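Engineer: Here is my input; please provide its structure:
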Amino acid sequence: MSSEKNMEDLNLPGVISIDDAYGRFETDDDGDRDASSSFSVASSAYTFRMEHGRRYHDYKTGSPFPHDEVSDENDYLLHELCLVLLDDRYYLAPIDTSSLNCVVDVGTGLGLWAEGVAERFPESQVVGIDLTPHARSIFPNCSYMLSDASEEWVLDDPTMKFDLAHIRSLFGSVPDWAALYKNCFDNMNPGGWIEHLEIEINAQTDDAEVPADSHIKYLSEFAHTHMTVASGRDFGISFGMKKLIEEAGFVDVQEKRLKVPLGPWASDPKLKEVGRLCERFYKTGLQGWLMHVCTRSLGWTSEQVNEACAKTFQELNNRQQHWYYLAVIVIGRKP
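Structural biologist: Predicted structure coming up:
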């Protein structure tokens, strides 16, 4: 199957049809729970710290986002969202599975994607790279490496070259994207593919009017105007990753943008489920995405962060707007 066909299979209407019942039914939502409360988390051989009731790790320069039970739930939700959105496919790159010998998952997190690929393709060797230590995989063909992926990769087998490099939802986490893409290129077999998926931080709606006081819209703009500058990490990588992947040396680079409803407002059953997952992903993620950068670099208090989250969730729960984001997928081949 050609890469063009793989990408075109995901075509959706330019305007998503709205479920007429949206806003007139109760939803099973626990998004109002206190996400700032602390959690009992097992100790690690590596250093972690607690700030404002959330747990962060300190390896290298650390991550601006928490690593705790709430972030774990957020990771699970994103994984499920992507599988539904991509019709149960783990990647779109046009790779013959017989040639899928070595795979790397950059920023693997809980390892959900890496272990899913290891299970689905037992003849492939899968390596997950992350700043957070990971327990040994139950799959013998899956292993993990504690490393900053934007620095030189020191693999257990220095001769290993990858056929697929997968990256997903690392906005705001990577200090040097050009270096990361170069590492993917340098550690890849000729003919191998890179695939990067990001949920673009740009809240949009097909509604005729957007409320001037929308907290959802404000925070999506705030991420670009303030958080990127304050953190030195790119919260808008989705807008530039195609160009950076091309500059790293990849060819046949293609980009696909898919609408992801924020909330179960679409009439299409698949998009309704995507929207339900996206809403929960948003609610479990927002406080963690804001807290570190806003309190350490922008002068906010933790109470101000929690108030911003509460107002945003209330707006979302009012079911007055039909918000969506874009899932941006870029694939490219090493010549």
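
Engineer: CA only for contacts and neighbour counts going forward, please
Structural biologist: Noted.

Engineer: Strands along the stretch 201-335 of the chain, start to end?
Structural biologist: Taking DSSP state E, counting those that start in this stretch as the criterion, the stretch 201-335 of the chain carries its strands at 251-261, 323-333.

Engineer: which outside residues touch the first one?
Structural biologist: This means strand 251-261. With CA atoms under 8 Å, 6 or more residues apart in numbering as the contact definition, strand 251-261 has outside contacts at 7, 10-12, 242, 245-246, 271-272, 274-275, 278, 322-335.

Engineer: again, 6 Å this time
Structural biologist: With contact meaning CA atoms under 6 Å, 6 or more residues apart in numbering, strand 251-261 is reached by 275, 324-333.

Engineer: Same list, these, but as a markdown table with distance to residue 310 and neighbour count please.
Structural biologist: Shown next, in a markdown table, are the contacts of strand 251-261 (distance: CA to CA, whole Å; neighbours: other CA atoms under 10 Å):
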| residue | distance to residue 310 | neighbour count |
| --- | --- | --- |
| 275 | 20 | 25 |
| 324 | 19 | 23 |
| 325 | 20 | 20 |
| 326 | 23 | 19 |
| 327 | 25 | 19 |
| 328 | 28 | 20 |
| 329 | 31 | 23 |
| 330 | 34 | 23 |
| 331 | 37 | 27 |
| 332 | 40 | 25 |
| 333 | 43 | 25 |
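
Engineer: quick one, what contacts residue 168?
Structural biologist: Neighbours of residue 168 in contact, by CA under 6 Å, 6+ apart: 196-198.

Engineer: And this one, please, so the two structures can be compared:
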Amino acid sequence: MSDDDTFVGDDDSEFFTVLQGRRRNVLNDRYMLPADEDEIRRYSYHHRILQFIFGGRNYVGPVKEVLTYPGVKHKRRVLDVGTGGGLWAIEMADEFPRVEVTGVDLAPIQPREVPPNCSFELCDLDHPSLPYTTLNYDVIHARSMHTGIGNYQQFVKELTRMLRPGGILILIEPDSQPVVDGHLLGIPPHDPCSTVTSTLGKRPHTSYASGAPGWFALWEAYRTCLQRKGIDVNVPSHLGAIIRQTGAYDHIRVQEATIPIGFWPKDVTLLTIGQLAWMEYDHLLPAMRPMLLEAGIPEWKVKVLIEDAHRDMYEPVMPPSVRMHVVHAIKK
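Structural biologist: So this is what the prediction gives:
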């Protein structure tokens, strides 16, 4: 294809439509969250939360070692699938100026002015075969995008095909199962010599819905909508198993963190994370509205679901959390 065929100019209106008052992508009917300014802002909060969890870095695993190892003759490349607002790809390009970083998303919502070694592409990743070269990438990063993928196992197989031997696959997915408790876990600093699969601490206990009825009701409605769209809502907690099923990886490390949502943590770092998560979810809850309405839920009920969930977040009887699943693995 020529540059004219693939270049997105100043007028990108053909890549968007409006659904229930919110702008969204036109490439994938399965992914229902918006693609507008409020959603870009939410992406930025989500990005900063993960940086705090990873100790100020943008990644887990020996990414720096892979991208800076001397004596490698091929051009090193990073692929960020589901790049969203593009912050991760841009910051990786800044950190590794000799590495070619490509971000892929459903909509052109990324900045136009980016580092010279960073570029963005449009692609619907919800297909059995992806238009990317085999054995071409040293690091592939995919986060918070399983809600747009009908067959996540096949998706991981495609990412594996595209990854070079010795390359790193990083998968990060938040759980949609509602959690309200005070058990907080963090991801410890990366041990580059670690070769074992591990789970951080014990699984937090999910409290009774009576402590946050609005919070539980909204998330259960959201999960039902995802299932009707053909989404496996259990993917986040099964990331490790999905990677193992490929048989293509060594050194698989499975980690889990429970992120506070709100201003209730006493620890200064956790309080900062909780504040960022509060701002993210303050944007996420109304972003669910188009999906809930398209699923046939009456508008008055959608309004009540979102308002009640907001109330449980603003004035928590039992403070909410979100469980984050993180896996990185090295290809054989």
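
Engineer: quick one on the thing from earlier: could I get the strands of the stretch 201-335 of the first structure as TSV with distance to residue 204 of the first structure?
Structural biologist: Shown next, in TSV, are those (distance: least, CA to CA, whole Å):
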stretch	distance to residue 204 of the first structure
strand 251-261	9
strand 323-333	5
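
Engineer: Distance check, the residue positioned nearest the centre of the first structure against residue 82 of the first structure.
Structural biologist: Closest to where the C-alpha atoms of the first structure average out (CA atoms, centre = their mean) is residue 169, at 2.0 Å. Distance, residue 169 of the first structure to residue 82 of the first structure, using CA to CA, to the nearest Å: 11 Å.

Engineer: residues in the first structure matched by stretch 307-322 of the second structure, start to end?
Structural biologist: For stretch 307-322 of the second structure, the aligned range in the first structure is residues 310-325, judged by TM-score structural alignment.

Engineer: Residues touching the matching stretch, excluding its own?
Structural biologist: The contact list for stretch 310-325 of the first structure (CA under 6 Å, 6+ apart) reads 23, 203-205, 215-216, 259-262.

Engineer: Can you check the distance spanned by it, start to finish?
Structural biologist: End-to-end distance for stretch 310-325 of the first structure, by CA to CA: 20 Å.

Engineer: Residue 165 of the second structure pairs with which position in the first structure?
Structural biologist: Using TM-score structural alignment as the criterion, residue 165 of the second structure maps onto residue 190 of the first structure.

Engineer: Name the SS class of its match, please.
Structural biologist: strand (DSSP: H, G, I helix; E, B strand; the rest coil).

Engineer: OK, contacts around it?
Structural biologist: Going by CA under 6 Å, 6+ apart, residue 190 of the first structure touches 334-335.

Engineer: Distance of it relative to residue 107 of the first structure?
Structural biologist: According to CA to CA, residue 190 of the first structure and residue 107 of the first structure sit 23 Å apart.

Engineer: same deal with residue 248 of the first structure?
Structural biologist: Distance from residue 248 of the first structure to residue 107 of the first structure, by CA to CA: 19 Å.

Engineer: Looking at those two, which one has more neighbours?
Structural biologist: Looking at residue 248 of the first structure and residue 107 with other CA atoms under 10 Å, you find the greater number of neighbours at residue 107, namely 23 against 19.

Engineer: who's in contact with that one?
Structural biologist: Residue 107 of the first structure makes contacts with 129-130, as judged by CA under 6 Å, 6+ apart.

Engineer: any idea how far it is from residue 296 of the first structure?
Structural biologist: Relative to residue 296 of the first structure, and taking CA to CA, residue 107 of the first structure is found at 23 Å.

Engineer: same check, this time on residue 158 of the first structure
Structural biologist: Distance of residue 158 of the first structure to residue 296 of the first structure, given as CA to CA: 39 Å.

Engineer: now swap in residue 286 of the first structure and tell me
Structural biologist: Using CA to CA, residue 286 of the first structure is found at 16 Å from residue 296 of the first structure.

Engineer: Between those two, tell me which one has more neighbours.
Structural biologist: residue 286 (19 against 13).

Engineer: Not counting residues beside it along the chain, what's closest to the more buried one?
Structural biologist: Nearest non-adjacent residue to residue 286 of the first structure, counting by CA to CA, 6 or more residues apart in numbering: residue 309, 6.8 Å away.
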